[in-house]
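1. pasting the structure only:
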């Protein structure tokens, strides 16, 4: 799949987006360490970000020396749906293009939601507004998506779940209102994915989602490159999510209207968390 690397952020605890100070509202161009194309992120004044960091759905956190942004969707306050980034037009394949013209006052945040092909369409299970647009993918193959077990994040109404794909296939009969498949699973029934090293050499900007015992969905995006092991431990040890799913890496993108943050990685599926 064709992807753009997201920025490497060097001061994640200073402001919500974890970035060095810039004039309010001015675009900031950051270059990734792997030599891929730079990504532009629009930022708002630090005072606005500081307020958002203490009152909003997304907050900066640190874990094992790595800066992360942690966003929480509460079923009592939020709803979740899926959407697809536009495959043509200006800034196609970005959350920014999808967000153009929308009433951001209803958006708590949005995040990329799984892996896609060259046409930006999901390569695994995908349900939008109760309509299944792509079937569950249980095939073997290369890449992170096929690092079994992979899994599905799905839900209807106020009930949201993460399950590995085999369990989803065996136990889920009713079509949910939303669903997206990605991989690998980060945490499976309280255990880290069996193929993860404690702190392996693969480092990237990554994002994922897990659901805790209270039914809250925890969305996390790293503000600097992180290993799979570190990322998974945050979900297991800090968030206590018995199941958590890796959504993607390098293209990982967050739109958080409360702070003005909108990342511009190339994405396909999007998870939209809306205020009730």
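-> Sure thing, it's come through. Treat the numbers as computed from the prediction; the structure is a model and nothing was measured.

2. When you work out contacts or count neighbours from here on, use the C-alpha atoms and nothing else.
-> OK.

3. how near is the residue nearest to residue 272 when sequence neighbours are not counted to residue 201?
-> Take residue 272 and drop its neighbours on the chain: the residue closest to it by Cα to Cα, 6 or more residues apart in numbering is residue 110, 4.4 Å away. According to Cα to Cα, to the nearest Å, residue 110 and residue 201 sit 29 Å apart.

4. List of residues touching the helix or strand encompassing the residue nearest to residue 272?
-> When secondary structure is defined using DSSP states H and E, the element that contains residue 110 is strand 107-112. Counting contacts by Cα atoms under 8 Å, 6 or more residues apart in numbering, the residues outside strand 107-112 that touch it are 57, 71, 78, 95, 247-248, 252-258, 267-275.

5. Now, these that are in helices?
-> Of the positions in the contacts of strand 107-112, residue 95 sit in helices, assigned by DSSP state H.

6. Derive a PyMOL selection command for the buried subset of the contacts of strand 107-112.
-> The buried residues among the contacts of strand 107-112 can be selected in PyMOL (16 or more other Cα atoms under 10 Å) with this line:
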select buried, resi 57+71+78+95+247+248+252+253+254+255+256+257+258+267+268+269+270+271+272+273+274+275
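
7. and the comparison structure, right after this:
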């Protein structure tokens, strides 16, 4: 349970969409979190448009959804990418594998093992540590790989240091043990990996959580007046909702 002294609600969304986003404060840091129920909400990954060009921005995803009679209710960048915005690691969209699983260590945050994979299946969302994902071989409709893991079976990543001085704006996702809840978070001030992981483990009670990125982290959440814009993104995760008539 989050202690009232540690966590303060700053804003609560209107119930226009099933996605709920709110601004919170935890351990002297400010975050925006968005909670998604994958059983009732259309949570999807977006990379390229029908012409094969990367969407890059939330507005391009929203425009594409308009052709389906839908709109974007929430979105966030969802994994590391190369200069051409192709995913660094495993990526699956609509059941099609775009990029294979990368399980070996490497440079940068992505290669800071253990890293992990967010897997979306009908009615559920799960964050898996990569080697566990390979062993289980779940049939994901959508999947994106990133790293490092923030929380692994209730424990913080072993390389996270409480006294770290490396601070960035960071974003990521945690999932409940039964797969019925996904909580996306972005820091609104620069935080360490230890602080960000602690948010998911201790405040949000997520047994598994995955880091998406830092510094370029962005959020689209109209209910809290967020429509971040900047460098073109690679993978984007979002919730599509029927367009209001």
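-> Yep, it's here. Quick caveat: nothing in here was measured; it's all calculated off a predicted structure.

8. Which part of structure 2 matches the strand holding residue 110 of structure 1?
-> Residues 72-77 of structure 2 are where strand 107-112 of structure 1 aligns, with TM-score structural alignment as the criterion.

9. The matching stretch vs structure 1, average offset?
-> Plainly put, stretch 72-77 of structure 2 ends up 1.3 Å away from its match in structure 1 on average once the two are laid over each other (mean Cα distance after the TM-score superposition for structure 1).

10. distance of the residue nearest to residue 272 of structure 1 from residue 250 of structure 1?
-> Here residue 110 of structure 1 is placed at a distance of 16 Å from residue 250 of structure 1 (Cα to Cα).

11. would you list every one of the strands in the stretch 1-150 of structure 1?
-> With DSSP state E, counting those that start in this stretch applied, the stretch 1-150 of structure 1 shows strands at 27-30, 39-42, 58-63, 66-73, 78-84, 107-112, 126-128, 131-134, listed in chain order.

12. Of those strands, which is nearest residue 224 of structure 1?
-> Distances from residue 224 of structure 1 to each of the strands of the stretch 1-150 of structure 1 were compared using Cα to Cα; the shortest belongs to strand 66-73, at 6.4 Å.

13. before we move on, the earlier item: who has more neighbours, residue 110 and residue 201 of structure 1?
-> The residue with more neighbours, out of residue 110 of structure 1 and residue 201, is residue 110; 25 against 11, by other Cα atoms under 10 Å.

14. quick one, helices of structure 1?
-> In order along the chain, structure 1 carries the following helices (DSSP H): 46-55, 95-99, 165-171, 228-233.

15. Would you mind listing the outside residues contacting the last one?
-> Defining contact as Cα under 8 Å, 6+ apart, one finds that helix 228-233 of structure 1 is touched by 64, 186-187, 192, 196-200, 202-203, 244.

16. Settle this for me: residue 69 of structure 2 is touching residue 63, isn't it.
-> No - the pair formed by residue 69 of structure 2 and residue 63 falls short of the contact definition of Cα atoms under 8 Å, at 10.0 Å.

17. Packed most tightly, which of the helices of structure 1 would that be?
-> When the helices of structure 1 are scored by mean count of other Cα atoms under 10 Å, the highest mean neighbour count falls to helix 228-233 (a mean of 22).

18. mean shift between that helix and structure 2?
-> Mean deviation for helix 228-233 of structure 1: 0.4 Å (mean Cα distance after the TM-score superposition for structure 1).

19. what stretch of structure 2 does that helix fall on?
-> In the comparison with structure 2, helix 228-233 of structure 1 aligns to the range 193-198 (TM-score structural alignment).

20. Aligned against structure 1, show me the partner of residue 105 of structure 2.
-> By TM-score structural alignment, residue 105 of structure 2 lines up with residue 140 in structure 1.

21. One more: residue 47 of structure 2?
-> Taking TM-score structural alignment, residue 47 of structure 2 has residue 84 as its aligned residue in structure 1.

22. what does residue 176 of structure 2 give?
-> Residue 176 of structure 2 is assigned residue 212 in structure 1 as its aligned equivalent, the criterion being TM-score structural alignment.

23. Check residue 226 of structure 2 too.
-> Residue correspondence, TM-score structural alignment: residue 226 of structure 2 in this structure matches residue 261 in structure 1.

24. what does residue 29 of structure 2 give?
-> With TM-score structural alignment as the criterion, residue 29 of structure 2 matches residue 66.

25. quick one: that match and residue 226 touch, right?
-> Yes - counting by Cα under 8 Å, residue 66 of structure 1 sits close enough to residue 226 to count as a contact (7.0 Å).

26. coming back round to it: please compute how far the match of strand 107-112 of structure 1 lies from its chain's middle.
-> Using Cα atoms, centre = their mean, to the nearest Å, we find the averaged C-alpha position of stretch 72-77 of structure 2 to lie 10 Å away from the chain's own average C-alpha position.
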